[in-house]
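Q: Dropping a prediction and its sequence here:
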Amino acid sequence: MVPSDDPAATAAPDTPDAPDAPRSGPALREAAESHLRALAGEHARLREDQWTAIAALVEGRRRALVVQRTGWGKSAVYFVATALRRAQGAGPTVIISPLLALMRNQIAAAERAGIRARTVNSSNTAEWDEAYAAIEAGEVDVILVSPERLNSPDFRDRALPRLAAGAGLVVVDEAHCVSDWGHDFRPDYRRIRTLLRELPAGIPVLATTATANARVTRDVAEQLGAGDGEEPLVLRGALDRESLRLAAVELPDGASRWSWLAQYLPELPGSGIIYTLTVAAAEETAAFLAECGYEVRSYTGRTEPEERRRAEEELLGNKVKALVATSALGMGFDKPDLGFVVHMGAPQSPISYYQQVGRAGRGVESAEAILLPGREDREIWAYFAGLSFPAEETVRRALSALREAGGPVSLPRLETEVDLGRSRLEQMLKVLDVDGAVRRVRGGWEATGEPWAYDAERYRAVAAAREREQQAMLDYIGHGGCRMEFLRRQLDDPEAAPCGRCDNCTGRGWSADVDADRRRAAAAHLDRPGVPVAPRRQWPTGMAALGVQASGKIPDGQRAAEGRALARLTDIGWGTALRRLLADGAPDAPVDDTAFKAVVDVLAAWPWERRPVGVVAMPSRTRPAMIADLASRLSRVGRLAPVGTLAYTDPDGPGPRRHNSAQRLASVWKALEVPDQVRGALAALDGPVLLVDDHTDTGWTFAVAARLLKEAGAQEVLPLALASTS
């Protein structure tokens, strides 16, 4: 027997200061087996590759990369090695771990085996000093650190050097994140290369992952060897998951997928995870299944930390049938008896899909992994494709702004200089930090003055690799051969062979038939229109640098009320239609009657304090006919006064669409004006006005327009858009 990645323990390991701790040979192997039994039960035995890795770390003080399937027992390697190293008098193990869910699982596993573990991450900053004191007192065997901490100035400059210098073992979990060729590259992970280069001699290093193809494996191994003369040991095993039964069910639309899920969910074993591609889809799917009587919870990057913990505990305790989740519930979440994973929409790569289905079936003989691809999947992939590394001109502008500042620059201040959204700007700076061109310090970021080259060829190659992965995922959906073999070949598994378990191998797939009543219920839920559009309440920082005299809180007399949109562009219901309606190159034409009726339904369900009495249209260079017609029809149907259309001060309008708050606000601040006829119409109204646009993203166009309208006499402004991107 060998443990899963969350081994159960039945006894405590040796004490850290055992005077007769074995250091080599058969005695070390027996001690390792003893610690494994403490982790995983009396019948547990080490796999040969587990022992090879442990011996290399403990006896050889080497660096090792372990690429093994999920559930193989990678965490057993570093927990057993930790116990052995501590018994030899070495310092604690430092584990760089990507997700809080993974940290909680690992700490629970370690504590059950008597290994004392603490964590340092963004959710427990109040406990950091206590953790450091416990480490210095020798009361901690394992310290888990999130990769983001590696570049927190305080942690990087004060705590990390002490931890690294005194570590008995350094572990890099989910090591594929180190490589930008990997499916889940994270810039924070690339700092690990610097950490490894600066480690004192003799500190062993272990990197683990289940999702690295040959190219990623080579890249990670190369980085793992940074600063060490000896080539790292690479242990790569077969990646079959003998408990998984893979299947795909192609259905015509979102309503059919929802109704299929509601119909067949009771037939899926135990409890599981339902993955979606977007936050909106996770929340909508969870709401629909709850209406159908199922105990489910949504779990996304928008879920509050405490709510996440409760959701994880409910799934671990089988108190819910499923968590409906984005990839926020991904790497490392360990529930050995997880019975199924269903995907409502295909991930962008087979490797990512392999990783996510690997959450199921770790401790049970059979588990279901079912893909329900959507026709809109490629549109959603394209929507998120803009997160690639920025163009060289944009990067150079950021470097120039940092050099010219002569000191730390905050992200909000840098946004006034560089037209990137907050998250993408920060992602770019992290890459530049790893490349040595910038450095994060107290108060923001600063340029280092080191030379830097834009590696356009590599960025293009990575983008091309992402496109190949997407095509491979489409090939998987239509694949007629063994599905597990297909995934294993994507991971360059030399032992890939037909599994004999998937729908194609057995010829027994899931039915695509759905109950007509369930489909009608699903369609009705999907067709419910309307999402809130929160008003902007605070002007961005540093706007004076862009010639905009606005700062602090937006006064009530200038602020829009909460608005509404027909749907989010990422929704699986109306979002699908809106992505096509508002796509680049789509014709400027009135919305069809179905969409217009949905907008009217949004108005009917809007719980405003005062009903609007007039309609104002936003100006547009790309869709003037669509917006003007929508405003006119709403005026007639709702018996609202046609106030008119705002105007641009320049025929070119605000120019190209901007990506962050500061740049967008600056572009629209002086671009809009209220024509005299609109002012006159407002003066005759006693009540709020609707402000109609095609879509809203940053919210600043609505904010500026509302300010102008209220200054021109509007009592209240109610923004209404066809689509929202938030």
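A: Arrived safely, thanks for sending. Here the structure is a predicted model, which is why all the values come from computation and not from measurement.
Q: C-alpha from now on. contacts and neighbour counts both.
A: Will do.
Q: And residue 650, how far from residue 265?
A: 56 Å (CA to CA, to the nearest Å).
Q: higher neighbour count, the two?
A: residue 265 (19 against 12; other CA atoms under 10 Å).
Q: So the more buried one lies in a strand, does it not?
A: No: counting by DSSP: H, G, I helix; E, B strand; the rest coil, one finds residue 265 to be helix, located in no strand.
Q: need the contact list for residue 337.
A: Counting by CA atoms under 8 Å, 6 or more residues apart in numbering, residue 337 makes contact with 270, 360-364.
Q: Let me know the distance separating residue 435 from residue 659.
A: In terms of CA to CA, residue 435 sits 25 Å off from residue 659.
Q: helices and strands around the strand or helix carrying residue 352, which ones?
A: Using DSSP states H and E, residue 352 maps to helix 350-357. Here helix 350-357 touches helix 456-477, helix 483-490, going by 3 or more CA pairs under 8 Å, 6 or more residues apart in numbering; DSSP states H and E.
Q: then this one, side by side with the first:
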Amino acid sequence: MFHDPSPADVPSDALRDEALAALRRLVGRDEAVFHEGQYEAIEALVGRRRRALVVQRTGWGKSAVYFVATRLLRDRGAGPTVLVSPLIALMRDQIEAAARAGVRAVAINSTNAHEWAEVLARLDADEVDVLLVSPERLNNPSFRDEQLPALVRRIGMLVVDEAHCISDWGHDFRPDYRRLRDLIAQMPAGVPVLATTATANSRVVADVVEQLGSQDVTTIRGPLARSSLRLGVLRLPDATARLAWLLSHLDELPGSGIIYTLTVAAAVDTARLLREHGHAVRAYTGQTDADERAESEAMLKRNEVKALVATSALGMGFDKPDLGFVLHLGAPSSPVAYYQQVGRAGRATDSADVVLLPGPEDRDIWHYFATASMPDQERAERVLAALGAAAAPLSTPALEAIVDIRRTPLELLLKVLDVDGAVRRERGGWVATGAPWDYDAERYQRIAAARRAEQDDMLAYESTTGCRMEFLQCRLDDDTAVPCGRCDNCAGPWLSARIERDVTAQAASALDRVGVPIEVRRQWPSGLDRLGVPLTGRIAPGEQALEGRALARLTDLGWGGALRELFAAGAPDQDVPPRLLDACVRVLAEWGWERRPAAVVSVPSRTRPRLVTSLAHGLAQIGRLPYLGDLAADPAAPAGRPDGNSAFRVADVHGRFDASGLALPDGPVLLVDDLADSRWTLTLAARELRRAGAESVLPFALALRA
């Protein structure tokens, strides 16, 4: 049993002395003192067992609050703290920080499954002070049903880190965080709860307070100004100029830092260009291997690289107190998200540079990546109907094959429905609970409108003539905002727009690069039998395509802009522009195939027949190859949806094409399409050509979606 002392058992002077001693052990400095608000939060948690929300700037010391409070609560007989943390990288840093305060912290996450039994045994033996878990872990069936109930009975404190993720008004909403309200309701009375964030406006604060399950919440909110940051915006005409500026001035930026991009392709391409010109940088994206990400983080912390060129995958959880600069090639979609990212810099330095190089394509990219974290009514009803009709739990892949929703949006939708109580995750898959679920269209429309307004705010930040730090503080509803005296508007520009002509040529050459691989599909998706398609397992080698090529990705810095314009919603079908055709010819010239194509065949298109035909015909004419025309297609076949999942995409295309009427020559066939998305259209078209006698098939597309 754990003793739960009443507030009267804890004299305030003694508590402050204990807390200060714990703080000094944590930071390793005998002269350390509390920042304003730190002890007040600790006193609320330990002395009064309150629920508290701390909204303080990055680097203020929010982790010190919960580690010191944990130490004091444990010394008074309380059970372990459960710390809900969004990122594994954040967990690594926090475990190391906790050890300095004499706090034994352990984590349960997807990367350390081999340690779970040991962690649970240590919990049972009361040898753990802090258990770090992800919000997703709270709904893991075995953890939720077997370990969590006992842990809730013993819990000494609940900490919700990066609490803005609770709120669907926040810039980084995560449905799993909404489970915390149910967890709080299950906890014994008097267990303190702490929520922390650096990026919450008043609307998010109100939402988080509601999720904490009590209106009696101590809110400690400090000024968000960062006196060490020097904010500046430099407007340059295009991507070539921005990259040329970076090549010219990267070494002038202080120390080491982060270069943020809006897309994976931009991060990879920018890092490659900088390395080719002698800069020590590494790319860091959500597609980067986990071990490589950890290695890159460590290299930046040791100042072994000038910068990581990163997407938003490098955000919450990364802590380098002396980070010298944060630069953005393209703007995030809201001032709140921007503040969160630039807050990585200048935590323990007197000065750090924050530079924004916005692009005219930013809004298009925001729109392109705008994925609804709120459920779509028609999709939700499909999922609920499928689960309601199932006799047993359905795994996500099995459900995917029934409802025709791609894996990532389906998983997000299931999380939302789960939090709303309409579905439940069990061993073996998902089930419908039978609870009524109503689509709150008005609420979702309000959230979408708020996010559009945030995009407008970001554009206003770029063009404001007032203080930039004050602007960000005001958008975070910080009523202490005053001019900073340091930004380019307050103190005058410090960024030179000068670019050497030869550097511009180098940047233009890098952006003019063409050709990205189209990977080969080698395995049929599961669940095709449910859709009446007799395909399973590996695709027969004699029916596969070779690796293909596309001119570029829609998200690329260079050719992506022209392609996004060509494929924009509502754009007319047209002949392939000569400039794009010339670039495609360059792709073919640089391909390096083992054997040159002997003929060209095009994929029939319902939406852009003129574009595809003109591209195929143009390539054939320039390459002096016979153009055999389109594959024959069944006009009655379903069109398929661009957001459909793999099983449905295959089912839509299977049986649609017929290559038996083509006079196929000896040698490879160049198979031409406009846009490669899931790659299943090219896979099925290549299969028909191979079955009709084609020696091999080389897929080619104008663009890859991502």
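A: Looks like it arrived, so ask away. The structure displayed is predicted, hence computed values, not measured ones.
Q: Report the secondary structure state of the corresponding residue of the first structure for residue 586 of the second structure.
A: Using TM-score structural alignment, the partner of residue 586 of the second structure in the first structure is residue 601. The three-state label given to residue 601 of the first structure by three-state DSSP is helix.
Q: wait, doesn't residue 601 of the first structure sit right on residue 529?
A: Yes: counting by CA atoms under 8 Å, residue 601 of the first structure does reach residue 529; the two are 6.8 Å apart.
Q: Which one's more surrounded, the two?
A: Between residue 601 of the first structure and residue 529, counting by other CA under 10 Å, residue 529 is the more crowded of the two (22 against 15).
Q: Residue 301 of the first structure is in contact with residue 328, isn't it?
A: Yes: using CA under 8 Å, residue 301 of the first structure is in contact with residue 328, at 5.7 Å.
Q: When those two are compared, which one has more neighbours?
A: residue 328 (17 against 14).
Q: Check the alignment and tell me where that one lands in the second structure.
A: Alignment note (TM-score structural alignment): residue 328 of the first structure maps to residue 313 of the second structure.
Q: Over to residue 584 of the first structure?
A: In the second structure, the residue paired with residue 584 of the first structure is residue 569, using TM-score structural alignment.
Q: Just to be sure, its match is in a strand?
A: No: Residue 569 of the second structure is assigned coil when assessed by three-state DSSP, not a strand.
Q: That one and residue 380 of the second structure: what is the separation?
A: 25 Å.
Q: how many neighbours does residue 29 of the first structure have?
A: 18.
Q: same thing with the one 10 residues further on?
A: Taking other CA under 10 Å as the neighbour definition, residue 39 of the first structure ends up with a count of 30.
Q: Double-check it against residue 113; I have them as touching.
A: Yes: counting by CA under 8 Å, residue 39 of the first structure does reach residue 113; the two are 5.4 Å apart.
Q: how close does the match of residue 328 of the first structure sit to residue 89 of the second structure?
A: Distance from residue 313 of the second structure to residue 89 of the second structure, by CA to CA: 11 Å.
Q: got it, and residue 299 of the second structure?
A: To residue 89 of the second structure, residue 299 of the second structure is 14 Å away according to CA to CA.
Q: what do you get for residue 363 of the second structure?
A: 30 Å.
Q: One more: residue 15 of the second structure?
A: For residue 15 of the second structure, the distance to residue 89 of the second structure equals 32 Å [CA to CA].
Q: Next, the contact list for the closest residue to residue 500 of the second structure other than its chain neighbours, please.
A: Leaving aside its sequence neighbours, residue 500 of the second structure sits nearest to residue 248 (CA to CA, 6 or more residues apart in numbering; 7.3 Å). Taking CA under 8 Å, 6+ apart, we find residue 248 of the second structure in contact with 499-500, 503.
Q: the more surrounded of residue 569 and residue 380 of the second structure?
A: Per other CA under 10 Å, whichever of residue 569 of the second structure and residue 380 has more neighbours is residue 380, with 21 against 8.
Q: For the more buried one, what is the corresponding residue in the first structure?
A: Using TM-score structural alignment, residue 380 of the second structure pairs with residue 395 in the first structure.
Q: and that match, what helix or strand is that in?
A: Short version: residue 395 of the first structure belongs to helix 392-405, going by DSSP H and E.
Q: matching residues in the second structure for the helix or strand that that helix is followed by?
A: Once the chain leaves helix 392-405 of the first structure, the next helix or strand it forms, by DSSP H and E, is helix 411-415. Mapping helix 411-415 of the first structure onto the second structure (TM-score structural alignment) gives residues 396-400.
Q: Same check on stretch 287-294 of the first structure?
A: Stretch 287-294 of the first structure maps onto residues 272-279 of the second structure, going by TM-score structural alignment.
Q: do stretch 78-94 of the first structure as well
A: The aligned range for stretch 78-94 of the first structure is 66-82, by TM-score structural alignment.
Q: Give the aligned equivalent of the residue nearest to residue 500 of the second structure in the first structure.
A: Under TM-score structural alignment, residue 248 of the second structure pairs with residue 263 in the first structure.
Q: how much space is there between that match and residue 360 of the first structure?
A: 21 Å.
Q: which residues touch residue 427 of the second structure?
A: 141-142, 393.
Q: Among those residues, name the buried ones.
A: Among the contacts of residue 427 of the second structure, those buried by neighbour count (16 or more other CA atoms under 10 Å) are 141, 393.
Q: What is the nearest of the contacts of residue 427 of the second structure to residue 68 of the second structure?
A: Nearest to residue 68 of the second structure out of the contacts of residue 427 of the second structure is residue 142 (CA to CA; 30.9 Å).
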